[in-house]
Structure formats: C-alpha cells, structure tokens
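[1] Here you go, sequence then predicted model.
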Amino acid sequence: MVESFTDRRGQVHSFGDAVEEQRVRADDRGHVFHSWSAQARINPLPIAAGKSSTFWDYEGNAYLDFSSQLVNLNLGHQHPDLVRAIQEQAGRLTTIQPSMANDVRGELARRIAEVAPGDLNKVFFTNGGADANEYAVRMARQATGRRKVLSMYRSYHGGTATAISLTGDPRRWANEPSDSSVAHFFGPYLYRSAFHATTQAEESQRALEHLENVILLEGASTIAAIIIETIVGTNGVLVPPPGYLPGVRMLCDKYGIIYIADEVMVGFGRVGEWFAVNSFDVVPDLITFAKGVNSGYVPLGGVVISDRISSFFDDVAFPGGLTYSGHPLACAAGVATFEVFERDGILERVRDLGARVIEPTIRGWMEKHASLGEVRGSGLFWALELVRSTETREPLVPFNAAGTEAKPMAEIASACKAAGLWPFIHFNRVHIAPPLVISEDELRRGLDIIDEALTVADSFAVQE
C-alpha cells in the first residue's frame, strides 16, 4: 500500500490533500488539450501515484489497472528496474542524435532482432506506434514502387495521417479525406461473420477468399502492402482462426505484396510471446512495435525489418527520420525490459495466468450472465462481448454508441471503478489487459469485480 506521494518539487503529500488535487485539476482544465475528446465534456481524474498493478488518485482511492493504461504498461507502474535504467542512463548520456552509434540503442535493436521471427534483423526506431506504422508503409512503398495499402475495417493503427487512414474504426471518419490510397477489407470474426461462416475453418477460408477478391479488384500490381494487427486490439481482441495469417502470407507472396504485422499492442509479452506472430507460424516482412517494448516509460516504437526490405536501402537512401529515433533513455528502459522478462519468466507467467486463471474463469461466466455473448483472447489479453440477447447477438449498445445510447457500458465502467478497478471499455466490450506483473491474487480480485459488474449488463439483457 502506498501511504503518500511526492510531487514534482520533491514535496511529500498525504492522500486527501485537496489543495494539491485542485491545483492539478486547474492546470489540466485550464491548459491541457486532451485527445479524442470534446474538451468541455470531460473531467480527467488526477492521479497521484502508481505502483505495479495499482494506481491511486489524490483522495487515496486505489484502482487495479486492468487496462495497463493504454495496453502499454506491461511491466506495471514504477518498475524499479526500468526506473533505475533510465536514471543511470540519464547520469551518463541523456541523448545523442540517431545518426550516431549508441550502446543501448544498438543492444536493444540486437535483442529485438534475436526474438523476431525469420530474417527480420534490422530495427528502425520511432517515437511510438503510429509513426512506426507510417514508416513501415513508407518502406513498403519505396521497396515495391507501389502506392496502395490494404487494412482491415476493424483495426486501429494510429492517429497520424497515413495511420489514421489505415485505421478501420470510426476514429477515421472525422479525419477524412487523408491518404486516399488505402482500401479496407473484412477480417475474420466468426461471432459476427461477414461471410456467414459457422466454423473457424470456414471463416478462415472465406475471409481469405474475400481478401484475394479485394486484391484483384483493387489491382494487385498497385498494392504495396497489407497491414494487419496480429490480434486485433481495441476493436475486439479478435484472434485470427488457424490458417488465416499463413494464408495472408501466401497471398502476399503470390502478388508481390509486403506483409506488415502491427504488433504495437500485442508485442512484448501481452499474449505470452515476444511477438504474437510467433503463435501463428508466420513470418511477416515488417513488424511494427511500441507500447510494451519499455512499458511507455519513455516514448519508443519501431519497425523490425526483413533482410529483403532492408537490403533495398543498401544503396538507396531511406527518405525519413526522427530527431528522437532510438532515444537513449527509451532504449535503456527497453534493454531493462528484456532483462526483467528473462529473469522473471514473464512470457511463461503470462501464458500460465491466461490459461489457468483467466480463460476458465470467464468461460465459466457464459452460463451465468445473460449479457455475455462471447469471450475470446490469449495470455493477458481478452474481450467480453456483451449483448442484449445471446440468441440474436444484438450488441448491448449500438456500434459507435455515444451519449445515452452508451449508458449501459458507462454504468458497467462506473461499477468497476467504484469497486476499485479501472476497466478497458470499448463499444459493447469489456477488455481484460492488466500489467503482466500482476499477482495471481490481484488478477482473481479484478476478475471478481468484473463478474459482479456484469450483473449491471445483465439488467439490460433479455433473460432467455
């Protein structure tokens, strides 16, 4: 239990310090412009401290972080090894431009390449996930001489120009027109199959047939890349059925298209693998990453590049760069992340907790909650799809619901927070994505809170 917190001036405060809380609120409301928000309609909660899987507000209310903030805090709040690595790096070399060689930058790139599949041996560092996807697309376009990129409707690839064009969810709409050389397709999603499939095998086959038709109708010779979240994140924790990703690889090889795996959310242990593609026996041409590479302690992302793509730029200058590419403070935290993963067996514990604790628990809820249509996921990354009727599969709230339409999900979130858990809510789903260092007792306590909160969802569902 954290008994107090320290502000930026080094002053120690006890929880319940109303003056300090009001100062934080005033500065935020007066001067901070928040993302994805109508500014006058939000009231951000001031946070005083965090440790491991828990954070505290200024009143001392504790919240189990079941969203890992934005599914990036894989090693939890204030992990001492990561904090120490940043402090030590700052003491000897705070920053150096990316055109120079740096020890932690090079070591992190080597470590990433060693756990990447196949011949992905080079790393281009970025500041986060959106620009990682931007640069992966730029590499694909340069290497192929083509322009068009295909991405799924149910996807999120970032908020910058090309990345938001790649994004399939409604956040794209208000940003259009942007990159007009992006086309979307339906990915596999058996529970709401666009292909009237009844089995995983049918869904995989029909989704691949659909993708090939899109390739042909868009003009295979015009397509530089296909970008796919290995496991779709915010838009549903959609795990691809067996054979789908290898099928995508085959289509890319057939038509000379570059396969980009977006692992910004699911890379670095979220599903018990360094990269989620390792679970699907497939080797992309490019992998994008961010978030879990250093838990977001200092912004960092990147692109892992196959030999085929990197060799294209041996004698052709790559047209791009970033002032903070491979920032030493960020890379030091990344190297420390590898050390913690290896020392503490993080990948193994994620697989264990997912299979032994989460999956049997939430599957057991299916008979208990009238609102629970489907559960799906892997490792420490799961989604509960909530419906008004398990027979019709009508979502508990409409697609992209807002205002009063979204009330059921808002009430579920409120129930979770009141019980001491910070949930990840998106559309008609509750996602489960705690830090990978969460204790088993904390994990079970969080699941109990969600179990109880689902009684709120049940009150909006048809009792069949």
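    Great, that's in hand. Numbers count the residues shown, from 1 in each chain.
[2] For the rest of this, base every contact and every neighbour count on C-alpha atoms.
    OK.
[3] now the helices: where do they sit in the stretch 251-400 of the chain?
    307-312, 328-344, 346-353, 359-364 (DSSP state H, counting those that start in this stretch).
[4] for the second one, which positions count as buried?
    By neighbour count, and taking 16 or more other CA atoms under 10 Å as the criterion, the buried residues in helix 328-344 are 328-338, 340-341.
[5] ok, now stretch 18-38?
    20-21, 24-25, 28.
[6] Okay, and which of the residues you listed map to helices?
    Per DSSP state H, helices hold the following members of the buried residues of stretch 18-38: 20-21, 24-25, 28.
[7] can you tell me how far residue 77 sits from residue 20?
    Using CA to CA, to the nearest Å, we find residue 77 at a distance of 21 Å from residue 20.
[8] let me fix that: residue 121
    Residue 121 is 49 Å from residue 20, by CA to CA.
[9] Spell out the secondary structure type for the residue nearest to residue 159 when sequence neighbours are not counted.
    Spatial nearest neighbour of residue 159, chain neighbours left out: residue 130 (6.3 Å); criterion: CA to CA, 6 or more residues apart in numbering. Under DSSP: H, G, I helix; E, B strand; the rest coil, residue 130 falls in the helix class.
[10] what about versus this one:
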Amino acid sequence: MTAPAPVHDTGYPVLLPNAIVGSSPAARLCLVRGKGAVLWDSAGRALIDTLAGLGQCAVGYGREELAEAAAAQMRELSAYPLHAGPVNEPALLLARRLAALSPAAGSRISYTGSGSEGVETALKLARLAHFHHSGQQRPFVLALEGSYHGATAGALAVTVRADLHQGLGPPSRHTVRLTRPDPRALGPDAVPMLICELERAIERVGPGLISAFIGEPVMGVAGCVVPPPGYWAEVRRVLDAHGILLIADEVATGYGRTGDWFASPRFGIQPDIVVTAKALTSGYLPMGAVLVGRGVLDMLDGFPLRHGFTASGHATGAAVALANLDVIEREGLAGRAAETGSRMLEALRPLEQLPWVREVRGCGLMIAVDFGGDPAVVERARAIPGRAAEAGVLIPHAAGMIKLTPPLVLTDAQAEQIVDVVTAEVRRLGSASPAGG
C-alpha cells in the first residue's frame, strides 16, 4: 500500500475553503493527532492550537470519554432521524439537559447538524410563529454589520459581510442592516445612538413586517467585538415594544467560551430563540441545537411543525454531547475560560500602545488583537502564521487581526506561550518586511 503523502502535500483533489479555485494551492499543514490543546502535524511538530479549530473544541483533543461514548452508542443504535417519527434516548436526555441550561425560559429543543442549519431553523421558526399567531407575514430581519451567521442561503442572507457575498449579490433585501455595537469606534454615546438607529429602522420598515433581530452576544468572526454595557438590554426593550423576536446566535459563544454556559445572561440578553452548535460536542461530531423559548412555543401552539433534517437528534451525536457537557461541568471549564482569558487579555493589553494596534479586546477565551486597516501592517502580518508555527503555536490566519479562541483546557503554561509568541510577533510588525525578514 502506498504511504500517505508528507506534510504540505497539495496533490489531493480537495476543494479547500479559502483557497483560490484553479490557482496553485498554497502549502498547508497536515494535522494527524491532537491531545488537550496541542496538535501534531505529519512532520511530528507539536503546535498549541489558538483557535480550537473554529472555536468548537472546548474540551480539547483526544478525550477518551467522548470516543467511548460514541463507540458505545454506535454499538446500540448509531442514529435514526427524529424527522422520520421515532425518537431515541440520547436525544431525549440531551434535550432535557439543554432545556435546563437554556437562557430562553421554558425551552424545547430543535436539533440540527450545524450552526448554519440552526440559524435557518431559528429564522424559519420566527416567521412561522408570527404567521400562526397573528396571520401576519413578517419577512424582514434585523442584523448587525460585520455579523456572521453561516454559509447556507438563509443564514448567509442575514450575514452582513461584503466579502462573503462576492458574486452572490448583497444580503437579502429583507435584511435590515444595523451598525455593529463597537464601543471603541462609537465612543461613550454608543448605546443611545445605536438604539435610536434601531427605532428608526423599525419605523422605516414597519414593525408589523419584522419577524426578528438576530445577533451574536459577542461578534466572533468580526473579531471578538464586545458590545457596550446595556446595549442588549435596550435592544430587548425596543423589540418587546414592537412584538419582534430576539434570536441569540450563540454558535461561537455557547458552552463555556465566554465564562458561563451561555453569553446571553452576561450581556443582559433575554432571547426568544438561541442557536448553538460547535462546542455542543466539542466538534467530535457535527451537531447543533436550537433552544426555542416558551414565548415562541406559545405562538406556535397548535401549528404542525414540518421541519427537520436527516441528522436531527443524531443518537451518537447526542451521546457525545452529553459526555462533552459532563466534562465541561466536571472540570469547571467555563470558569477556567473566564480566568485564563482575563489573564491573557491583561497580558496582551500593552500592545495597544503600539501605533499599528487599534485595539486588544475580548471576553473569556475570545480575544482579538486588531491591527486596524493599514495595508502595510496587514501585509506584514501575513508572515505571522509561519513564524508562530516555528515557535510551537498554531495561528492559522493573521492579516487584519489575530483572533484567539483556544480550547478551554488550555494550561497556564500554554496560555503564557501563546501570549509570548503573539506579543513578539505583533511588536515585530513595526519593522519587519512583508516577507517576514
């Protein structure tokens, strides 16, 4: 049998995300193993993961208890779609547990396979709830500039990022764009300004045509943007006055990332629907869950819900999710995220003194070092991933900013190593050549 190709091989017919189709593919690391917060590539090099994949691997890599939970469930019943009629025990047990944790009071659970599917589900349920409750069609959705809600058609329609709409046209004409709640950019009067904009947008469109406001408690892809104090509570007040539902996209923030099970309560959000995925299983299996609050359920009472996916309530995924939640709870990983993140943020704050650093910000283990828009700095930052890897730290992307969302099991020593490498590389941007010399 032919041996696998070595690290950086680009001869396999894989259509890679973020690659330019038809171009000569850039060299990429080939990862072969992981343990805790550390990954190994096929050359045997150990790298501390600063992203937890895409924020999903909360409990770290190589967890035997998750592998055992999957194997045990597969031996009994791998999966059977809830959409087909019968239920399975792990999905029922997980629903009970998630309902108890949910920041949306009185929740029932709708299962998905990903965050994108979850956003699609939430948007659909919001519109159906209004239609069944009042007979009104409410096609419009309020969304924040710079938000990311997924890659499928409906989720992309409320994702307000020009780079992701290239060749597809702008977001849906039913998406109402609102200024992102960035306290550094907007200053001390951010909240009244943003709420005034929200009220005017609702008046312009007509409150009877808007089904929901969708937002991330902390904006992840936009660069760990933490809203100003009081923002979400004021948003809730305005939405309530007009009968508009609030969807909290906690795909990135859920299950311990910001220092608690969910970020919504920390920021004064009382959501009607909560979208989750990623860390629900720590990425060991694709699975998501939409937590649908009592208010929406009451609006839907008596409605025949014709919605579901082949993998909805996947038995093995649910078993892994239950084991994963056990680990997060048993090891106090939400509290650890708050403590470790606070130390890392404080250690990185001095970088704000550099003229090429716009801001260092974060919440829990969601941290960003933002370089602003200086093209020269952005170009020099492209050399950071290669140099960081040589220092034993995996930073896959570092153009406009460095984002840190490591596994919640990160050790103190690993956190210090990440801070040291990031600090050295960011300081180097003031003099390094674009090629990294």
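    Yep, it's here. Computed from a predicted structure; not experimentally measured.
[11] related to what we said a few turns ago, TSV please, covering the buried residues of stretch 18-38 of the first structure and showing distance to residue 205 of the first structure.
    Shown next, in TSV, are these (distance: CA to CA, whole Å):
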residue	distance to residue 205 of the first structure
20	58
21	55
24	53
25	52
28	50
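[12] of these, closest to residue 265 of the first structure?
    Checking the buried residues of stretch 18-38 of the first structure against residue 265 of the first structure by CA to CA gives residue 28 as the nearest, at 27.4 Å.
[13] Now for that closest one: which residues touch it?
    By CA atoms under 8 Å, 6 or more residues apart in numbering, residue 28 of the first structure lies in contact with nothing.
[14] same thing but at 10 Å, please
    Residue 28 of the first structure makes contacts with 22, 34, 43-46, as judged by CA atoms under 10 Å, 6 or more residues apart in numbering.
[15] go on, residue 184 of the second structure?
    190, 225-228, 358-359, 361.
[16] What does it correspond to in the first structure?
    When the first structure is aligned by TM-score structural alignment, residue 184 of the second structure is paired with residue 191.
[17] and the gap between its match and residue 428 of the first structure?
    For residue 191 of the first structure, the distance to residue 428 of the first structure - CA to CA - is 14 Å.
[18] what touches both of the two?
    Shared contacts of residue 191 of the first structure and residue 428, counting by CA under 10 Å, 6+ apart, come down to residue 385.
[19] how about the helices of the stretch 251-400 of the first structure in a markdown table, adding distance to residue 61 of the first structure?
    Formatted as a markdown table, the helices of the stretch 251-400 of the first structure follow (distance: least, CA to CA, whole Å):
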| stretch | distance to residue 61 of the first structure |
| --- | --- |
| helix 307-312 | 50 |
| helix 328-344 | 29 |
| helix 346-353 | 26 |
| helix 359-364 | 26 |
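[20] Tell me which of those helices sits nearest to residue 54 of the first structure.
    Closest among the helices of the stretch 251-400 of the first structure, using CA to CA: helix 346-353, at 17.9 Å.
[21] okay, the closest one sits on what stretch of the second structure?
    Using TM-score structural alignment, helix 346-353 of the first structure pairs with 333-340 in the second structure.
[22] In the matching stretch, which residues are buried?
    333-338, 340.
[23] Also stretch 380-394 of the second structure?
    Buried-residue list, stretch 380-394 of the second structure, by 16+ other CA under 10 Å: 380-385, 387-389, 391-394.
[24] Which residue range of the first structure does it align onto?
    Under TM-score structural alignment, the match for stretch 380-394 of the second structure is residues 408-422.
[25] can you map out the strands along the stretch 201-350 of the second structure?
    Along the stretch 201-350 of the second structure, counting by DSSP state E, counting those that start in this stretch, strands occupy 210-215, 245-249, 273-276, 288-292.
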